[in-house]
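Student: next input, structure requested:
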Amino acid sequence: MPLADIRKVQVIAPNFKRRLSGVTSTIIQLLPVQNRQGQHVASLGPGLPSTLPFIRFRDLAQLWAAPADGQVRVWHARRNLEMLPAIVMRDVLRMKIRVVFTSASQRAHTRWTRWLISKMDAVVATSARTAAYLHVPSTVVLHGIDTVRFSPPADRAAAKRACKLDSAKKIVGCFGRVRHQKGTDLFVDSMIRLLPQRPDWTAIVAGRATAPHVSFENDLKARVAAAGLSDRILFVGEHTNIADWYRALDLFVAPQRWEGFGLTPLEAMATAVPVVATDVGAFSELVETGQHETGSIVPRDDLDAMTIATAGFMDDEPRRVSAAACALARAAEQFSIEEEAAKLNAIYTRLAGGHCLTTSV
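Tutor: Okay, here's the model as predicted:
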């Protein structure tokens, strides 16, 4: 792991939980982009890959001094346990830092969390829905994705064959952890309803069931077998090359019952795949349902609505083709990870007293 020179570090991104989470994934994906844009961002804490620049806990003693090319550093917290030490460093130890907090929560905060947030120098919300739960002013910065990694295939039939899928079939997919919260059962039940009348379609579930959810997955497989669809509703497990699996799809379904933000619809859209998604997380802010349709939004936990919306795309190829083109354009123009990094840098620059924290944005 490359040790960063604390004298040059302008932004610190702490990660104080070893377990992989959405916050950890955000840091892993965002930091390389921020540094490519000229921001000097370093991570702090466990559970991160060796490719990210980092500082050591003992380097924090140097936060009493200003960075080499600025007046203050920015500490970008994404959890309660990352806000608290920053408040102590800034207000008790009088270190030269400003503190940003990113909130992805879509529920009422506890009194303790509200107090911590009230002490921030700036607050970022990952969606308008998240911002509505905050009691302080915030800036909405939607997550972006790597539109190079997630990009459409030159030949979708070849992409299907690469995943050992039948290239003559149209594929509808649901990706993510297999569990009740993610609505995997809603996807499976809708496919059990839809596939018998649509022999040209196959469904895939890509994702892992962790130990507490194995029985849930086994029950779904039993339902599929009882319906005689084990060869058409495929559980393909977890894959590190998930972008390749998106390229094999003709339609994506995001059936979650709850989500903090949710990147899967964006990943599908960037791969030129239309999306049927529930109205949770930021999905309604990602998926366009108007004139430039990229998919449909349906109420959470509503199997009938999901089935009807999914059938509407499965049975209308011109609609799918049009929505796929709009999805690709929307993802590329509005949801690149480079755009997310640039918007965060504007916040950092303001906190640093107008001193620009990048040379290229």
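
Student: okay, CA-based contacts and neighbour counts for the rest of this
Tutor: Noted.

Student: ok so Phe252 is a helix residue?
Tutor: No: assigned with DSSP: H, G, I helix; E, B strand; the rest coil, Phe252 falls outside any helix and is strand.

Student: for it, give me its contacts.
Tutor: Applying Cα atoms under 8 Å, 6 or more residues apart in numbering to Phe252 gives the contacts 172-174, 265, 268, 273-276.

Student: just the ones in helices from those, please.
Tutor: Per DSSP state H, helices hold the following members of the contacts of Phe252: 265, 268.

Student: make a PyMOL selection of whichever of the contacts of Phe252 turn out to be buried.
Tutor: In PyMOL, this line selects whichever of the contacts of Phe252 come out buried by 16 or more other Cα atoms under 10 Å:
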select buried, resi 172+173+174+265+268+273+274+275+276
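
Student: list just the nearest of the contacts of Phe252 to Ala86.
Tutor: Lowest distance from Ala86 to the contacts of Phe252 (Cα to Cα) belongs to Pro265, with 33.8 Å.

Student: I'd assumed Ala282 was in contact with that closest one.
Tutor: No: the criterion here is Cα atoms under 8 Å, and Pro265 misses it with Ala282 at 9.6 Å.

Student: let's see this one next to it:
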Amino acid sequence: MDVANWHASDDQRRSEARTALGIPSKTEIVVYHGRIEVYRKGLDMLMDAWQHICEERPGRNLRLLLVGTGSDAEKLRQLIAKKQLPGVIWKNEYICDRTIIQRYLSAANVYTLPSRHEGFPVAPIEAMSCGLPVVATDAPGVPYIFPDMELSGGIIVPREDSTALAEAIGSILDNQSWGHELGKRARDRAEKFFSLEAIGKQLREFLLTNIG
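Tutor: Predicted coordinates:
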């Protein structure tokens, strides 16, 4: 990741992003960006978790921001309608422009990755580079990104457990200072382990050790 070109979000950057997206400044936002594949990406679990989050916090201005599209777009649309989920904002299209992706991430309070299957996911590292705390499932590849869990800026929950997902996301929404601290740790982790400089250093050390 070119972490230097992904800017950590602060109150001003978040406010500017929300204004650009037409979202009220006092809203509490959970964001997911990636392919819309309901089973693989665990979006059915996220919908269950979101329903629980909203039911537990009546009167709060909550939004679930989904960014992306895919083969299951219609299936997800039907799921949202069937559950009558409140506060869902969905940008149903592929977005490759890094500036636009950053705007969506900067508008949020917390990023979530509810996947059942992953390889090595890049999306949470993009969120970390924007200084967002991450709540993710223990899909393959994810524990490597957050080896020390909260100390690495992320909370990992079991796959197939929408209640645990809801509780983890809710714990950040309910404690703003904790969310800020996790976001700082996430940004630090991205800089130290996933930046161009960090990967270059690791590659150099590997080559020197194995060739030498």
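
Student: quick one: what's aligned to Leu113 of the second structure in the first structure?
Tutor: Mapped onto the first structure by TM-score structural alignment, Leu113 of the second structure lines up with Ala254.

Student: next SSE after the longest helix anywhere in the second structure?
Tutor: Longest helix of the second structure, by residue count under DSSP H: helix 176-193. Heading C-terminal from helix 176-193 of the second structure, the first helix or strand you meet, by DSSP states H and E, is helix 196-211.

Student: pull out the buried residues from that next one.
Tutor: Applying a neighbour-count criterion of 16+ other Cα under 10 Å, one finds Glu197 buried in helix 196-211 of the second structure.

Student: so which other helices or strands are in contact with that helix?
Tutor: helix 176-193 (3 or more Cα pairs under 8 Å, 6 or more residues apart in numbering; DSSP states H and E).

Student: what about Ala20 of the second structure, neighbour count?
Tutor: Per other Cα atoms under 10 Å, the neighbour tally for Ala20 of the second structure reads 12.

Student: which residue in the first structure lines up with it?
Tutor: Match for Ala20 of the second structure (TM-score structural alignment): Ala162.

Student: spatially nearest residue to Ala325 of the first structure, not counting backbone neighbours?
Tutor: Leaving out its chain neighbours, the residue that sits closest to Ala325 of the first structure by Cα to Cα, 6 or more residues apart in numbering is Ala272, at 6.1 Å.

Student: can you give me the distance of the one you found to Val287 of the first structure?
Tutor: Distance of Ala272 of the first structure to Val287 of the first structure, computed by Cα to Cα, to the nearest Å: 13 Å.

Student: repeat that for Ala227 of the first structure.
Tutor: 32 Å.

Student: cool, Gln334 of the first structure as well?
Tutor: Applying Cα to Cα, the value for Gln334 of the first structure to Val287 of the first structure is 11 Å.

Student: who has more neighbours, the two?
Tutor: Ranked by neighbour count (other Cα under 10 Å), Gln334 of the first structure and Val287 place Val287 first, with 25 against 15.

Student: wait, the more buried one sits on Val298?
Tutor: No: contact criterion Cα under 8 Å: Val287 of the first structure and Val298 do not qualify, at 11.0 Å.

Student: shared neighbours of the two, anything?
Tutor: What both Val287 of the first structure and Val298 touch, as defined by Cα under 8 Å, 6+ apart, is the set Ala277.

Student: re the thing from before, need the contact list for the match of Leu113 of the second structure.
Tutor: Counting by Cα under 8 Å, 6+ apart, Ala254 of the first structure touches 174-175, 264-265, 275-278.

Student: and in the second structure, which of these remain?
Tutor: Contacts from those that recur in the second structure, judged by both residues aligned by TM-score structural alignment, their matches' Cα atoms under 8 Å, are 174, 265, 275-278.

Student: picking up where we left off before, would you mind finding the match for the residue nearest to Ala325 of the first structure in the second structure?
Tutor: Under TM-score structural alignment, Ala272 of the first structure pairs with Gly131 in the second structure.

Student: report how many residues lie close to that match.
Tutor: The burial count for Gly131 of the second structure: 32, using other Cα under 10 Å.

Student: which two of the contacts of Ala254 of the first structure have the greatest separation?
Tutor: Maximum pairwise distance in the contacts of Ala254 of the first structure, criterion Cα to Cα, is 13.9 Å, between Phe175 and Thr278.

Student: what is the aligned counterpart of Arg149 of the first structure in the second structure?
Tutor: In the second structure, Arg149 of the first structure lands on Asn5 (TM-score structural alignment).

Student: how far away is that match from Arg187 of the second structure?
Tutor: Distance of Asn5 of the second structure to Arg187 of the second structure, given as Cα to Cα: 12 Å.

Student: and the helices in the second structure?
Tutor: 11-21, 43-56, 73-83, 98-106, 123-129, 142-145, 162-173, 176-193, 196-211.

Student: which of those sits most buried?
Tutor: When the helices of the second structure are scored by mean count of other Cα atoms under 10 Å, the highest mean neighbour count falls to helix 123-129 (a mean of 26).

Student: after superposition, how close is that one to the first structure?
Tutor: Helix 123-129 of the second structure differs from its equivalent in the first structure by a mean of 1.4 Å after superposition (mean Cα distance after the TM-score superposition for the first structure).

Student: report the central residue of the first structure.
Tutor: For the first structure, the residue nearest the mean C-alpha position is Leu263 (3.2 Å; Cα atoms, centre = their mean).

Student: from Ala190 of the second structure, how far out is the counterpart of that one in the second structure?
Tutor: Here Leu263 of the first structure is matched to Val122 in the second structure, going by TM-score structural alignment. The gap separating Val122 of the second structure from Ala190 of the second structure is 11 Å, by Cα to Cα.

Student: what does Asp48 of the second structure give?
Tutor: To Ala190 of the second structure, Asp48 of the second structure is 30 Å away according to Cα to Cα.

Student: do the same with Glu56 of the second structure
Tutor: 32 Å.

Student: and for Leu203 of the second structure?
Tutor: Using Cα to Cα, Leu203 of the second structure is found at 16 Å from Ala190 of the second structure.

Student: next: Met45 of the second structure.
Tutor: Separation of Met45 of the second structure from Ala190 of the second structure (Cα to Cα): 27 Å.
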